[in-house]
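Trainee: Below is the sequence, then the predicted model.
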Amino acid sequence: MKRLLFIALEIICYHVVTFAQEVKVEVRGIRSAKGAIMVMAQQDSESKPVYAMATAVKDTVTVVLKDVPWEKFLISLFHDENGNWELDMNEQGIPVEGYAREKCKKEADASATVKMKMYYPVND
């Protein structure tokens, strides 16, 4: 009986470790080296999000989300150019900082990278 319990526990632990992996996000099209790139992954509105950030670099930066437990999830990111931890909007409610969103699914290859392009709706 103890052996059966041990095997069941081992299987459960294997599945948790298998799905809680890091996700590399390559962000392209960054317009300046000001501020930071803020990244969030979430399965749905009820799940606890996984956050990461990196110092902004003009053009491309890679951000690593650690311990992402879901197979399918949504990645949202924005370029916090002024360092206020918010996606700033203009008077019409249009974002003035870059952002991107993408639905993702983990591949069998754990080293795969999600490639996303930053979108700036309002240019200076």
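Mentor: Received it, and whenever you're ready, just let me know what you need.

Trainee: going forward, measure contacts between C-alpha atoms and count neighbours the same way
Mentor: Fine.

Trainee: The chain: helices as residue ranges?
Mentor: Secondary structure of the chain (DSSP state H): helices located at 2-19.

Trainee: Tell me where it has strands.
Mentor: In the chain, strands defined by DSSP state E lie at 21-30, 36-42, 50-55, 59-68, 72-80, 99-105, 113-117, listed in chain order.

Trainee: Make a markdown table from those strands and add distance to residue 7 to it.
Mentor: Formatted as a markdown table, those follow (distance: least, Cα to Cα, whole Å):
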| stretch | distance to residue 7 |
| --- | --- |
| strand 21-30 | 22 |
| strand 36-42 | 31 |
| strand 50-55 | 30 |
| strand 59-68 | 24 |
| strand 72-80 | 27 |
| strand 99-105 | 29 |
| strand 113-117 | 33 |
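
Trainee: and the comparison structure, right after this:
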Amino acid sequence: MVKQIIFIVLMFVANVSFSQKGTLKIIVTGIKSNNGTINVALYNEEGKSGFLKNIETAYQKKIVKISDKKASIIFTNIPYGTYAISLFQDENTNMKLDRTNVGIPVESWGVSGNTKGIAPPKFKDAKFDFKEKNKILTIKMRVFFRK
């Protein structure tokens, strides 16, 4: 009987320590207009191969409205771990990031880490550790060309 109680207590402690979760808030800056929506994808390690390529591999996705050229997104009950975020302003609400004929985005976009350069960032460039009850990230929108 004592062994069973010890086992149950150990399982409870293990479960509490391995299932820590928190809330992630993303503040989007640099939005140039109120047109459309902000489409957000939160990728974890398991879905990293699809980062910026296949939104279906995202851990969670959200679409939020823009108000006064501002937007914020809240993800709740996120398990602690390593993540990366990609987002874009879907100005014409066609559910995709519009691009030129050579693949350069014409709608504003951003990633966690606010990476620089013209090459599409990889998961490793945009990743961050999430291991707190409440975390706030700021992502600045970028645009290369306007339509």
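Mentor: Thanks, I have the structure now. All figures in this text were calculated on a predicted structure; none of them were measured in a lab.

Trainee: Could you export the strands of the first structure as CSV, including mean neighbour count and distance to residue 11 of the first structure?
Mentor: CSV is the format used below for the strands of the first structure (neighbours: other Cα atoms under 10 Å; distance: least, Cα to Cα, whole Å):
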stretch, mean neighbour count, distance to residue 11 of the first structure
strand 21-30, 18, 17
strand 36-42, 22, 25
strand 50-55, 17, 25
strand 59-68, 17, 19
strand 72-80, 21, 21
strand 99-105, 16, 22
strand 113-117, 16, 27
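
Trainee: pretty sure residue 21 of the first structure contacts residue 66?
Mentor: Yes - counting by Cα atoms under 8 Å, residue 21 of the first structure does reach residue 66; the two are 6.4 Å apart.

Trainee: what do we get in the second structure for residue 90 of the first structure?
Mentor: Counting by TM-score structural alignment, residue 90 of the first structure lines up with residue 100 in the second structure.

Trainee: Against residue 144 of the second structure, how distant is that match?
Mentor: 10 Å (Cα to Cα, to the nearest Å).

Trainee: Which neighbours do the two have in common?
Mentor: Common contacts of residue 100 of the second structure and residue 144, defined by Cα atoms under 8 Å, 6 or more residues apart in numbering, comprise residue 106.
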